[in-house]
Each structure stands twice: as C-alpha cells, then as structure tokens.
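In: Provided below are the primary sequence and the corresponding predicted coordinates.
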Amino acid sequence: MRQIILDTETTGLEPSQGHRIIEFAALEMVDRKLTGRHLHLYMHPERAIDPDAQRVHGISLEFLEGKPRFADVAAEISDFIADGELIIHNAPFDIGFMNAEFERAGLPMTAMQCAGVIDTLVMARDQFPGKRNSLDALCDRFDVDRSNRTVHGALIDCELLAEVYLWMTRGQESLAMDVEQEENGLETLELLNYERKPIPVLRASEDELAEHAQYLDALDKSVKGVCVWRQLEAGGQA
C-alpha cells in the first residue's frame, strides 16, 4: 500500500479568507516503510503572512521572495499524491487549503486525486479520549524525539508524524511478530529475536511447610476424613 505523510504551512488559518499555502511537504511510505522519496516545496503566497502564523512556523515573506507560486508547482504536487492514501494530522485544515489551491490552479479536488485520507488526530482522540492529542503531545506519549523541532515546519512535522502513525498502528507488531507466507498459503507467526527468560521458582521455607501442614490437618478434621489436597498429593482421585 502506498501512503503519503503530508503537511502544510500557511499564511493564516482560513483559506476562505484568501490565506495561502507557503510550505508543502510529503513523504512516501510503502508497506509501512519510508521509501526515501519525498516532495518539499516553498511557495510565494502573493499576499502577506499573518504575524501569528509566522510566529508558529517562522517563515517570512522575505524568505519566500523568488520562490514559485502554488500554480507553478501544482502539477508536481498532484503527481506526487496521485492514488496514494494521505496521512495528515488534523486533515480538514490541510485538505481545505489544498482544495482551495487546486481550485485556483484548475485541478481536481484532493479527494479525487488520492486514494483516501487518514486523520491521525481523529485516531488519537479515539485511542486517547480526554487527553492532549497534538503532534507534540503524541511525540511525548510515544517517546518520539522532537528535539530538532524548534518551530512548526512541514517537512520535520511529516517525519515526526510518520513515526507517530507507525506507533499508533503497530497492533501485533508490538509483540515482535512477523507474518510470513508459507508455500501452502497459510500464515504463520514467527517470533523475532525473542528470548524467553527463565521463570524463577521460589521454594517454601520450613516454617511455611509446617504452617501448610497445619492448615491441611484442619481441613481433614472439617471433612472428617482426608481433604482433597492430600488426596492429590498422594496421587489419589479427588
């Protein structure tokens, strides 16, 4: 299965108010393994960047001078995501901006170009109801190193999200199992690098054995015969 980890940075919060995408990043993952193929682009928004947004991602209009417009790279983005399943944290935000940009460029909406969308924010809320489920919070929860993330950036956020998604969807992989196909078509589970540790055996002390014998004597007296435990110890039938 081909999946695309995707993130964007923008000039503001609302595409309906004319805000634009200024950074796009996507990582390709096939069969739960990153292939190394990715697409990372900066775009000039042809408008100002809101100060609040700039404080989040650190991208200035001066930095974007000379960068292509979205229309100039729309086909490249479309080709990269084509037929892939998109994995996005808070998908409605990014999809809303992508749709607005594709519409300006005369291209189909995102849903018509990809094979589906997975929203990891929705997944996280289902798995951890009532808890913080931002990307930062999930990185902390799964012990994903985010020390290189000083500001929100589309590329580094994709790298972090890829690790978080794999942790959230590990399932039986957390038991270090691998599924192999046999020639007869049946699946077998093979334990990977799993070494069973010896189970410690604690022997009863003399005092504990004496106390146990007194307890069995009391049981014998209560049943006016031989209690079940002593019959089992003697190899008899209960």
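Out: The structure has been received and is ready for your questions. All figures in this text were calculated on a predicted structure; none of them were measured in a lab.
In: use CA for all of it now, contacts and neighbours both
Out: Will do.
In: Geometric centre of the chain: which residue is closest?
Out: Y165 (1.6 Å; Cα atoms, centre = their mean).
In: name the element that residue belongs to?
Out: helix 154-168 (DSSP states H and E).
In: what residues does whichever helix or strand comes after that helix touch?
Out: Downstream of helix 154-168, the first helix or strand assigned by DSSP H and E is strand 177-181. Here strand 177-181 makes contact (Cα atoms under 8 Å, 6 or more residues apart in numbering) with 187-192.
In: so what's E9 closest to, chain neighbours aside?
Out: E23 (5.0 Å; Cα to Cα, 6 or more residues apart in numbering).
In: Kindly indicate whether that neighbour is helix, strand or coil.
Out: Secondary structure, DSSP: H, G, I helix; E, B strand; the rest coil: E23 is strand.
In: List the residues that contact it.
Out: 8-10, 40-43, 154.
In: Pull the distance from the strand or helix carrying Q231 to the chain's centre.
Out: Element membership for Q231 (DSSP H and E) is helix 228-233. How far helix 228-233 lies from its chain's middle: 53 Å, per Cα atoms, centre = their mean, to the nearest Å.
In: Kindly report the same for stretch 209-218.
Out: For stretch 209-218, the distance to the chain centre is 55 Å (Cα atoms, centre = their mean).
In: related to what we said a few turns ago, which secondary structure elements does the helix holding Y165 sit against?
Out: When contacts are defined as 3 or more Cα pairs under 8 Å, 6 or more residues apart in numbering; DSSP states H and E, helix 154-168 sits against strand 2-10, strand 21-30, helix 135-141.
In: in the helix ranked longest in the chain, what counts as buried?
Out: Longest helix in the chain by number of residues (criterion: DSSP state H): helix 206-223. Buried residues in helix 206-223, counting neighbours by 16 or more other Cα atoms under 10 Å, are found at 216, 219-220.
In: Columns distance to R230 on top of these, output as a markdown table?
Out: Converted to a markdown table, those look like this (distance: Cα to Cα, whole Å):
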| residue | distance to R230 |
| --- | --- |
| L216 | 7 |
| L219 | 10 |
| D220 | 9 |
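In: this is the other structure I want to compare:
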Amino acid sequence: MRQIVLDTETTGLEVSQGHRIIEIGCVEMENRQLTGRHFHRYINPERDIDAGAIEVHGITATFLADKPVFSAVAKDFIDFVDGAELIIHNAPFDIGFLDSELSRWDASALPLAQRCDITDTLIMARSRHPGQRNSLDALCGRYGVDNSSRELHGALLDAEILADVYLTMTGGQTALALGGNDDDNQGRARVRGLRRLPADRVRLPVIQPSDEELAAHEGQLDSIAAAGAEPLWRQANRGS
C-alpha cells in the first residue's frame, strides 16, 4: 500500500481570497515503512504573502522570487502522488489550495479526491481524543513524537513529523519505555520520541551457529528434558 504524507504552506488562510501555495512537502510510505522518497518544492506565488503567514512559516516573497511557479512543478507533483493514499492533517485546507492550483494549471485537471484516497488525521485524532487539542504539536506531545526542530512550520518537516504521528496513532506504540520512571501515574508506558533509521544504514550481520555450537545447544536441551520438563525451545519449534 502506497501512502503519501503531505503538507503545504500558503500565502494566507483563505483560498477564496486568492491566496496561493508557496511550499509543498510530501514523504512516501510503502506498507507503513518510510521509503526515503520525498517531493519538496518551494513555489513563487506571484503575489504578496500575509504578514501573519510569514510569522507562522518564515517564508518571504524575497526568498521565493527565483523559485518556480506552480505550473512548472504541477506535473511532477501529480506524478508523485497519483493513485496513492494522501495523509493530511486538516485535509480540506491543503486539498482546497491544491485543487485551486491544479485548476489554474489545467482547467480540465481532476480534483485530488478523484486521483487519490484522502485520510484526514485531524478527523482521526478528534475521534480518538474528543474534547482535546488535536493540533500537530499537541499530537506530538501526546504520542511522544520529537518535534523539537519545529520552530517554524515547514511543509516537508511537518510531513515527516505527521508521518511519525500517523504511524504511532494507527499502529500503537512503536518504541516503548518500560523501565524506571518512564510510565505515567496510571501505569501506562509512554512512547519515547521516534527516531527514523536511514534507509542506507549498515545492516547488522546475521551470524549462524557452528555445528559445534548447535551440538552443545542440543546437549543442553537434552539435560533440561532429562530433568522432567520439555524445553520451551523444542515446544516452540514443534508448534511452528
């Protein structure tokens, strides 16, 4: 199953007021594993950016002046997401902006909902945690996802963080801290900050036992059996 975790940054809050996308960030997952593939573009919106928006993401018109316009990246974006499940926090916001940009690029372009399945993690979080704050930062705190590098919003960074939140929220604890003071007052283990291993990391070698070691192991099992109890190792192997 191919999933794309997606986020955007924009010139303002309302697409109906002509605001535009200035950054798209996507990370790819296959079978709930990050593949290392991503799509990331800054985009010249060809308009001013609201001061309030700059306070959120820190992206200025000066920085974007030499960046491509949306029409120059549209096909690459569609090729990357087409047919995947899109995972987005507050999906109507991002989808509204993306569909608006796509229709500017090509009036006959299909809406994203006709190209992809869309999962809104905000709706998912509200169903799991009714009456609580369910912003991305709040979910990071709730699920123990490290967002310490998130001083400002950024589409690619937020997509990476959302991927960790989504995997934890939908798959249970992925890294438990079971000892010491790592549980809360109700005895539940807390999830430590997730750390993704690089795809190109050095793989640990699998060392097979020698014939002598196998013989010694069987001898130890025989000694346990002679004492009147079948070794658990043999029980497990028989069951498999």
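Out: Looks like it arrived, so ask away. The shown structure was predicted, so the numbers you read here are calculated from the model rather than taken from an experiment.
In: Got a TM-score for the pair?
Out: Superposed pair, TM-score by TM-score structural alignment, normalised by the length of the first structure: 0.71. Supporting alignment: 174 aligned residues with a Cα RMSD of 1.4 Å.
In: returning to what we had before: now for the helices and strands packed on helix 154-168 of the first structure, which one comes closest to H212 of the first structure?
Out: Minimum separation from H212 of the first structure across these (Cα to Cα) falls at helix 135-141, 47.0 Å.
In: For the second structure, which segments count as helices?
Out: Secondary structure of the second structure (DSSP H): helices located at 51-57, 61-64, 70-81, 91-105, 121-128, 136-143, 155-171, 211-226, 232-239.
In: how about the second one: buried residues?
Out: What that stands for is helix 61-64 of the second structure. 61, 64.
In: For it, give me the average deviation versus the first structure.
Out: By mean Cα distance after the TM-score superposition for the first structure, the fitted helix 61-64 of the second structure averages 0.3 Å away from its aligned residues in the first structure.
In: what does that helix rub up against?
Out: Under the contact criterion Cα under 8 Å, 6+ apart, helix 61-64 of the second structure has outside partners 22, 42-45, 48-49.
In: Could you rerun that using 6 Å?
Out: Helix 61-64 of the second structure is contacted from outside by N44, using Cα atoms under 6 Å, 6 or more residues apart in numbering.
In: just the third one next, same as before
Out: Contact with helix 70-81 of the second structure is made by W105, as judged by Cα under 6 Å, 6+ apart.
In: tell me the average deviation of it from the first structure after fitting.
Out: For helix 70-81 of the second structure, the mean deviation from the first structure after alignment is 0.5 Å (mean Cα distance after the TM-score superposition for the first structure).
In: of the contacts of E23 of the first structure, closest to T110 of the first structure?
Out: Of these, the one sitting nearest to T110 of the first structure (Cα to Cα) turns out to be T8, at 13.7 Å.
In: ok, now which ones touch the closest one?
Out: By Cα under 6 Å, 6+ apart, the contact set of T8 of the first structure is 23-24, 154.
In: how about the nearest residue to it, chain neighbours excluded?
Out: With Cα to Cα, 6+ apart, the residue lying closest to T8 of the first structure is F24, at 4.6 Å.
In: can you tell me which residues contact the one you found?
Out: 8, 40-41.
In: switch the cut-off to 8 Å
Out: Going by Cα under 8 Å, 6+ apart, F24 of the first structure touches 6-9, 39-42, 154-155.
In: One more: T10 of the first structure?
Out: 19-23, 49, 53.
In: Neighbour-wise, give me the winner out of those.
Out: Of the contacts of T10 of the first structure, R20 is surrounded by the most neighbours, 28 neighbours in total, counting by other Cα atoms under 10 Å.
In: Test my guess that it contacts E101.
Out: Yes. Counting by Cα atoms under 8 Å, R20 of the first structure does reach E101; the two are 7.4 Å apart.
In: Could you say which one of the helices and strands packed on helix 154-168 of the first structure comes nearest to R69 of the first structure?
Out: strand 21-30 (8.7 Å).
In: and stretch 206-224 of the first structure, which stretch of the second structure?
Out: Using TM-score structural alignment, stretch 206-224 of the first structure lines up with nothing in the second structure.
In: just how off-centre is that stretch within its chain?
Out: 56 Å.
In: again with stretch 27-41 of the first structure
Out: The answer for stretch 27-41 of the first structure is 15 Å, by Cα atoms, centre = their mean.
In: Contacts for that stretch next, please.
Out: Residues contacting stretch 27-41 of the first structure (Cα under 8 Å, 6+ apart): 1-6, 23-26, 77, 80, 155, 158-159, 166.
In: Once you drop chain neighbours, what's closest to I22 of the second structure?
Out: Leaving aside its sequence neighbours, I22 of the second structure sits nearest to I43 (Cα to Cα, 6+ apart; 4.5 Å).
In: Need the max-distance pair from the contacts of E23 of the first structure.
Out: T10 and H40 (14.1 Å).
In: Can you tell me what A82 of the first structure aligns to in the second structure?
Out: In the second structure, A82 of the first structure lands on D82 (TM-score structural alignment).
In: I'd like to know how many residues surround its match.
Out: For D82 of the second structure, the count of nearby residues is 15 (other Cα under 10 Å).
In: Verify the stated contact: it with Q114.
Out: No. Distance between D82 of the second structure and Q114: 9.6 Å, which falls outside the contact criterion (Cα under 8 Å).
In: shared neighbours, these two?
Out: Residues touching both D82 of the second structure and Q114 (Cα under 8 Å, 6+ apart): there are none.
In: Against L191 of the first structure, how distant is S174 of the first structure?
Out: Remark: distance between S174 of the first structure and L191 of the first structure (Cα to Cα, to the nearest Å) = 11 Å.
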